[in-house]
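Engineer: below is the sequence, then the predicted model.
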Amino acid sequence: MIARRRRWLRDLPARMALKLFNRPRVRIMLGRKYGKALYIHQPALPSLTGIDAKIVGALEKDGIFITTIEALGLANGDRVVGEAKALAESFAQEAHEQIAKGEVFTFVPPDRVIDYPSIYLLGLQDRLLDIAESYIGLPPAYDGVTINYTVADGREVSTRKWHRDWEDRRMLKVALYLHDVDEGAGPFQMIKRQDTMQNDHDGFNYELADHATLVERLGPSYADDIISCCGPAGTVIFTDTARFFHRGKPATARDRMAIFYSYFAQNPRHPFLCERTGMPRGDVVRLTTALPQRQQSAALWRKRLSIALRIIPPAGL
């Protein structure tokens, strides 16, 4: 109870800021600024070809594209899978202990992930930034990486319920499976019907969605468009978790281990609801100091915010 109260107090400034940003006059102003920014940046968007263009086209149409780390040919891809899998496996016992104590969302602690720079830096490769920028329509912010460990307890709680992410109007999540994932291992699922009731005109309200909510938002046949992303180790999923409802299906037969990389615009609509990977800002600075300007701008996106926005502590996971 005390811990819950502390989390509520910690997140209170961000919740209050979200209410302010959704007042009618404020949200209309923000929407106009957003539309203008998209228009100005449009000529500078990357020109994509091959599979990269197909990824962005699929994201625009259905909000998802599934491929493999081999097909993408990302530098150090195999190394990242190996390192992240070893980290996740070493965390397995701790994850089970946390679940037994009542935790609902378990992930490898960021201070352990940061000891393997290749895992973090993979998300800053130009190809991924090009894809993110082309889809988002603005210079992309990189919100880091998490290694999620889903215990096969069958519970439909937290991110295992249908929801939409709250950082921005559009987002890109890139998931990478560290082992074979079937229906019993809790695959990532999404519904390829955009929730058109969330926008700058009508406002943004976030909640975990039950069947009745999904029927209201997406129509009674929404289940026909559920995509269950099963696949072997090395499967890569590109998806927009802001425009589309998604979840981790409750795992029942075996635990699931996966990496998640996160992107949104460098001036996101809700910066106080970002930084959900928990990575210390000092470590991010250390890892990116020697990188090109584009990578630094993506990773250190908070520097572009106004002072008023920078002083609002981000909400927790």
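Structural biologist: Arrived safely. Residues are numbered from 1 along each chain as shown.
Engineer: alpha carbons only for contacts and neighbour counts from here, please
Structural biologist: Noted.
Engineer: measure Pro313 to Gly282 for me?
Structural biologist: For Pro313, the distance to Gly282 equals 16 Å [CA to CA, to the nearest Å].
Engineer: these two: who's more crowded?
Structural biologist: Between Pro313 and Gly282, Pro313 has the larger neighbour count (other CA atoms under 10 Å), namely 17 against 8.
Engineer: please name the nearest non-neighbouring residue to the more buried one.
Structural biologist: Phe272 (6.4 Å; CA to CA, 6 or more residues apart in numbering).
Engineer: now do the same contact list for the one you found.
Structural biologist: Ala14, Ala17, Glu167, Leu309, Ile312, Pro313, Pro314, Ala315 (CA atoms under 8 Å, 6 or more residues apart in numbering).
Engineer: which helix or strand lies directly C-terminal to the longest helix seen in the chain?
Structural biologist: In the chain, with assignment by DSSP state H, the single longest helix is helix 77-100. Moving toward the C-terminus from helix 77-100, the next helix or strand (DSSP states H and E) is helix 110-113.
Engineer: pasting the second one now:
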Amino acid sequence: MTILKLKARARWLRDLPSQTALAVLNEKRLRLWLGKRHRAAVSRHARRLPDLDAIGNDIVAQLNRKGVCVTTLDALKIHGAAEVVETAWALSSDFAPEARALAAGGRQFIIVPPAEIVRNPNIYRIGLHERLLDIVESYIGLPVAYDGVAINYTVADGQEVATRKWHRDREDRRMLKVAIYLHDVDEEGGPFQCIARQDTIRNDIDGYRYEFGEDPLLKARLGPDYIDDMVSCTGPKGTVVFCDTARFFHRGKPATARDRAALFYSYFASPPRHPFLCERSGIDRGEALGMIEGLDERQRRAALWRRQLSPVMRMIPPASV
């Protein structure tokens, strides 16, 4: 057996518990019951949602309408965020030669080593800022689970692979990715893109199936003119993109002229529908615990969301990235 086949076999074995759990949770009677319980939880929590200012309300309204909203760090006024962007930009710049070598060797999804974030914990902690948690909770409708942050690095090789293909994320019914550009990003620099038409097929009634959005599938699910509602999120350094990556097809456009580096913060409900498909940042639980020292109870609960899971769900190991 070749090394590639051995690796594929090992990955299949590692992911067997999570894939089994996904199949069980999609059994019709169970998923209908889970859906009913979820709707009741959202209804109960509605009266406890945070009060937002005009900017926050506009972000949530845009997310509900089209799944994506583009703004700036200056508009959000998050204390310390500008310094985080400068730190992350320096880390991504130092990592650039290694990223290009990894891409040349066939690596499809490239991030700055998570250890660099652990050594610079403010990059992680800014994702727990109360302003971000308020926006996320108001959109999702439930207490927030924070799945950490990664510095994504896209090499300008024009390859349409991995997350550069149209897809939907698997963690929950609704979720938010918050991307922050570390430099100016134009159309040739790999902007984040979203198709602002909700795919209504995947839900508690019809079940959850995951596939890349090739053109025939997108035409069948969203309509033959789906490309008319594609939003390409270009912008200067400090641009912030909010997107529901669970409900809407999205991708990083293949970069052709310039590499692209961006922070990606991940959020979903606590607990999420598929906790075994979470924990994608590469930061382990012990490292996360060390970075939230001194934060308030709400922030800690968001970061330590796994503690809200049932004993059975905590036993299922997370799927491989």
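Structural biologist: Now that the structure is in, tell me what you want to look at. Here the structure is a predicted model, which means the values were calculated and not measured.
Engineer: which residue numbers in structure 2 go with stretch 63-73 of structure 1?
Structural biologist: Taken onto structure 2 by TM-score structural alignment, stretch 63-73 of structure 1 occupies residues 67-77 there.
Engineer: for that stretch, measure first residue to last.
Structural biologist: End-to-end distance for stretch 67-77 of structure 2, by CA to CA: 22 Å.
Engineer: swap in stretch 140-160 of structure 1?
Structural biologist: 27 Å.
Engineer: equivalent range in structure 2 for it?
Structural biologist: Stretch 140-160 of structure 1 lines up with residues 144-164 of structure 2 when matched by TM-score structural alignment.
Engineer: buried set for the matching stretch?
Structural biologist: 144-156, 158-159, 163-164 (16 or more other CA atoms under 10 Å).
Engineer: ok, stretch 239-259 of structure 1 next?
Structural biologist: Of the residues in stretch 239-259 of structure 1, 239-252, 254-259 count as buried by neighbour count, 16+ other CA under 10 Å.
Engineer: returning to what we had before: how about the longest helix of structure 1: buried residues?
Structural biologist: Gly77, Val80, Val81, Ala84, Lys85, Leu87, Ala88, Phe91, Ala92, Ala95, His96.
Engineer: pick out whichever of those sits closest to Lys61 of structure 1.
Structural biologist: Nearest to Lys61 of structure 1 among these: Gly77, at 27.0 Å, using CA to CA.
Engineer: hmm, back to that, what residues does the match of stretch 63-73 of structure 1 touch?
Structural biologist: 55, 59, 62-63, 81-82, 131, 194, 196-198, 233, 238-245, 247-248.
Engineer: mind listing which of the residues you listed are in strands?
Structural biologist: Mapping the contacts of stretch 67-77 of structure 2 onto strands (DSSP state E) picks out Cys194, Cys233, Thr239, Val240, Val241, Phe242, Cys243.
Engineer: aligned partner of the fourth one in structure 1?
Structural biologist: If you follow Val240 of structure 2 across to structure 1 using TM-score structural alignment, you land on Val236.
Engineer: what's the matching range in structure 1 for stretch 300-319 of structure 2?
Structural biologist: Here stretch 300-319 of structure 2 aligns to structure 1 at residues 296-315, judged by TM-score structural alignment.
Engineer: repeat for stretch 213-220 of structure 2
Structural biologist: Using TM-score structural alignment, stretch 213-220 of structure 2 pairs with 209-216 in structure 1.
Engineer: ok, residues contacting the matching stretch?
Structural biologist: Counting by CA under 8 Å, 6+ apart, Lys161, Trp162, His163, Pro220, Ser221, Tyr222 sit against stretch 209-216 of structure 1.
Engineer: and for stretch 160-171 of structure 1?
Structural biologist: For stretch 160-171 of structure 1, the external contacting residues (CA under 8 Å, 6+ apart) are 136, 199, 206-210, 239-250, 262-265, 268-274.
Engineer: coming back round to it: which other helices and strands does the longest helix of structure 1 contact?
Structural biologist: Helix 77-100 of structure 1 is packed against helix 69-72, helix 110-113, helix 117-122, strand 140-150, strand 256-265, with contacts defined by 3 or more CA pairs under 8 Å, 6 or more residues apart in numbering; DSSP states H and E.
Engineer: again, only this time at 6 Å
Structural biologist: The helices and strands touching helix 77-100 of structure 1, judged by 3 or more CA pairs under 6 Å, 6 or more residues apart in numbering; DSSP states H and E, number zero.
Engineer: and the contacts of it?
Structural biologist: For helix 77-100 of structure 1, the external contacting residues (CA atoms under 6 Å, 6 or more residues apart in numbering) are Thr106, Ile119, Leu178.
Engineer: for Thr252 of structure 1, give its distance to Phe107 of structure 1.
Structural biologist: For Thr252 of structure 1 relative to Phe107 of structure 1 (CA to CA), the value is 18 Å.
Engineer: same question, Ala53 of structure 1
Structural biologist: Going from Ala53 of structure 1 to Phe107 of structure 1 by CA to CA gives 32 Å.
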